[in-house]
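> my questions concern the predicted model and sequence given below.
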Amino acid sequence: MIHQASQKKVRLIFFISVVVLVSAFIISVATGYISLSPSQLGRTIFGFGTSQENLILFSFRLPRILVTILAGMGLALSGAILQSVTRNPLSDPGILGINAGAGLMVVIYVMYFSSEATSFIYVLPFFALVGGILTTIVIYLLSFKRGEGVEPTRLVLVGVGLASAINGLIFTLTARLEEEQNAFIANWIAGRIWGDDWIFVLALLPWLLILSPIIFSKAHILNILNLNENVSVGLGVKVERERRLLLLIAVSLAAVSVSVSGGIAFIGLMAPHIARNLVGPRHQSFLPIAAVLGSILLLVSDTIGRSLLDPSGIPAGIIVTIIGAPYFLYLMAKR
């Protein structure tokens, strides 16, 4: 039984995180090439805005912000699962190369099909998922050593190396693309939030609505998988079956998130770590907070990027990398 004071602490931190997310949402909605004052924002939300204000809020900013929030949540949950299943605190879908594998399939789809949102947005997440799964299988096989299993440091090194190789292949393939397709892939690799229409929200939302409840229902399994494998088996957990299912969920969340948001790394590394430091390693406590923190990190990064360089802005992925790369090096040095 968790101490009542600990439960209150978890609820308080979760409430504060939600308040910060709502505040970041309001600031992001009002910030951009054309700013909206609080009065303009208020009257537009309640249906009294001008045609220009309605266009800015409901057609441009709101869908992009919701995609950013959902993608940040998906990447954070994916990273939390990967860290627990592999018992490796450095695991992240971007660092391990899962995002790169998904990106390779995005490039292949753009090369042979189309980059028009109406024709491919619902199909693209499945292509990205195939790329993420295949990359995960290769990483697992290259990291596995008979008698030792998957060693955490080896997993990271293999993931980083494979991600570099895949990114090299992506750059080679993009040289064959037309100018418009090349620009699209360049923006995707840089981590620019390109899903800025309601159709992208509708494409991403069902995955989170279906997979998130499964993750939270498996929180006790994730707690056990963090223990020694023999202990997990002794407690009655079918380790391999649960590990494969959770890995599939983690890869799915990462792949579909980056398919509409761009190649963004480090969200899945930072959000779970910060959440664990705040409320401890129990998954029932830190998973919801990690999801909210992932949304905050990506939303704030996108808002900063849009504000620093008008009108095109700096891709959110670059802002996240500026924050996340030193954090990753700190964790590596700490280990």
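Structure received.

> could you use CA atoms for every contact and neighbour count after this?
Will do.

> taking the centroid of the protein, which residue is nearest it?
residue 75 (2.0 Å; CA atoms, centre = their mean).

> so which elements touch the strand or helix carrying that one?
If you go by DSSP states H and E, residue 75 is part of helix 62-85. Applying 3 or more CA pairs under 8 Å, 6 or more residues apart in numbering; DSSP states H and E, one finds that helix 62-85 makes contact with helix 4-30, helix 198-217, helix 219-225, helix 239-261, helix 267-279, helix 283-308.

> show me what the shortest one is packed up against.
For helix 219-225, the elements it packs on are helix 62-85, helix 283-308, judged by 3+ CA pairs under 8 Å, 6+ apart.

> this is the comparison structure:
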Amino acid sequence: MINSKKLRKAQMTIVIAAIALILVFVISVSTGFASLSPMRLWYTLFGQGTPREELILFTFRLPRILVTILAGMGLAISGAILQSITRNPLADPGILGINAGAGLAVVFFVMIFGGGSGSSIYFLPIFALGGGMLTAIIIYVLSYKKGEGIDPGKMLLVGVGLSAAISGAILTLASKIAREDYDFFANWMAGRIWGDDWVFVMALLPWLIILLPTIIRKSNILNTMSLNENLSIGLGVKVEKERYILLMIAVALAAASVSVSGGIAFVGLMAPHIARSLVGPRHQLFLPVAAMTGAILLLTADTIGRVILDPSGIPAGIIVSIIGAPYFMYLMSKNK
């Protein structure tokens, strides 16, 4: 049972996080080269805006913002799952190399289909998923100890090493991409939110609609697995089966997110930690907060990047890394 006082506090935190996300959304729409005031945003959303305002909102701003929000949620939930099933507070799809594996698959996608949009873009999350999944399986096998499960420290080292190796392969292959397609890939690697059309929203949205409710239903399993493996087995949890399923879900969320948002790290590291500090470790409470925190972090980073060097902007991935790298070092020193 959850203490009623803690439950009320958690519910209030969820409401505040939702309000904060709405405020960041309004600010993001209202700033930049093509801006839209909060009052005109309201009218335009309900079909009472001018043609120019409708063009700004529905063509330039809203698709990009929705992709950013969805990607931030996906990366945050992915990081939360990885941290729970490995009991490693430093686990993150970017740090562990899953994003790099997805990036390698994106290179192959660009080499086959090019960097343009169109119907082929729907295959990009599938390519990214395959690359991220293969990387996760390799990390899982190399960091697994029979009878003990995953070694969290070894998993981190294997992930960092594999990420470096894959990054080298990416750079080698990227040099063979046609010049017009290389610009697309370079922006992807830098973490620029390149999915600025409704087709990208539709490519990402189904993954979250299907996978997020599944994770919420498995909250109790995550609660026990994050504490002790033997305790989970004693409570009747099929640990190996559930860990494999949860790992695949985490990889799918991360790979689908970065496939349309770019190679963004640290969101999956920071958002779960912030959420736990606010509402505690119960997944029923902290997963919704982590999802909204991830969306807020990534949307804020993208908005700052657009405003600093408007109209070309600084990639959101760079802004997040500036914040995330010191935070990662702080966690490293804290968990020695």
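Ah, there it is. Predicted model, so just to flag it, every value in this text is computed and none were measured.

> ok, the residue nearest to the centre of structure 1 to residue 25 of structure 1 distance?
According to CA to CA, to the nearest Å, residue 75 of structure 1 and residue 25 of structure 1 sit 18 Å apart.

> swap in residue 116 of structure 1?
Residue 116 of structure 1 is 28 Å from residue 25 of structure 1, by CA to CA.

> test my guess that residue 196 of structure 1 contacts residue 63.
Yes. Checked against CA atoms under 8 Å, the pair residue 196 of structure 1 and residue 63 is within contact range at 5.5 Å.

> ok now stretch 307-327 of structure 1, how far from the chain's centre?
Centroid separation between stretch 307-327 of structure 1 and its chain, computed with CA atoms, centre = their mean, to the nearest Å, is 15 Å.

> ends of it, what's the gap?
For stretch 307-327 of structure 1, the end-to-end distance is 24 Å (CA to CA).

> quick one: buried residues of it?
307, 313, 314, 315, 316, 317, 318, 319, 320, 321, 323, 324 (16 or more other CA atoms under 10 Å).

> how about the second one, nearest residue that isn't a chain neighbour?
With sequence-adjacent residues excluded and distances taken as CA to CA, 6 or more residues apart in numbering, residue 313 of structure 1 is closest to residue 306, at 4.3 Å.

> quick one: what's aligned to the one you found in structure 2?
Counting by TM-score structural alignment, residue 306 of structure 1 corresponds to residue 306 in structure 2.

> mind listing what its match touches?
32, 312, 313, 314 (CA atoms under 8 Å, 6 or more residues apart in numbering).

> repeat that for residue 200 of structure 1.
Applying CA under 8 Å, 6+ apart, the residues near residue 200 of structure 1 are 63, 67, 121, 260.

> one more pass at 7 Å, please.
67, 121, 260 (CA atoms under 7 Å, 6 or more residues apart in numbering).

> with those in mind, which one is nearest to residue 295 of structure 1?
residue 67 (9.6 Å; CA to CA).

> which non-adjacent residue is nearest whatever residue of structure 2 lines up with that closest one?
Counting by TM-score structural alignment, residue 67 of structure 1 corresponds to residue 67 in structure 2. Nearest non-adjacent residue to residue 67 of structure 2, counting by CA to CA, 6+ apart: residue 201, 5.5 Å away.

> how close does residue 41 of structure 1 get to residue 324 of structure 1?
Distance from residue 41 of structure 1 to residue 324 of structure 1, by CA to CA: 32 Å.

> cool, and residue 121 of structure 1?
Distance from residue 121 of structure 1 to residue 324 of structure 1, by CA to CA: 28 Å.

> just checking, what packs against the helix or strand where residue 231 of structure 2 lies?
Residue 231 of structure 2 belongs to helix 229-234 when assigned by DSSP H and E. When contacts are defined as 3 or more CA pairs under 7 Å, 6 or more residues apart in numbering; DSSP states H and E, helix 229-234 of structure 2 sits against helix 219-225.

> what's the average distance of the helix it packs on to structure 1?
Here helix 219-225 of structure 2, set against structure 1 after superposition, deviates by a mean of 0.4 Å using mean CA distance after the TM-score superposition for structure 1.

> starting at the chain centroid, how far to that helix?
21 Å.

> in it, which residues are buried?
219, 221, 222, 223, 224, 225.

> ok, now stretch 235-242 of structure 2?
Quick answer for stretch 235-242 of structure 2 (16+ other CA under 10 Å): 237, 239, 242.

> next: stretch 49-69 of structure 1.
Going by 16+ other CA under 10 Å, stretch 49-69 of structure 1 has these buried residues: 49, 53-54, 56-58, 61-69.

> distance between the ends of it?
25 Å.

> residues contacting that stretch, please?
29, 40, 43-44, 195-198, 200-201, 261, 295, 298-299.

> got those as TSV, with distance to residue 18 of structure 1 columns?
Formatted as TSV, the contacts of stretch 49-69 of structure 1 follow (distance: CA to CA, whole Å):
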residue	distance to residue 18 of structure 1
29	16
40	24
43	24
44	23
195	23
196	23
197	24
198	23
200	23
201	20
261	22
295	10
298	14
299	13
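
> please tell me which one of those counts the most neighbours.
residue 295 (31 neighbours; other CA atoms under 10 Å).

> contact partners for that one?
68, 69, 70, 72, 73.

> thank you kindly, that will do.
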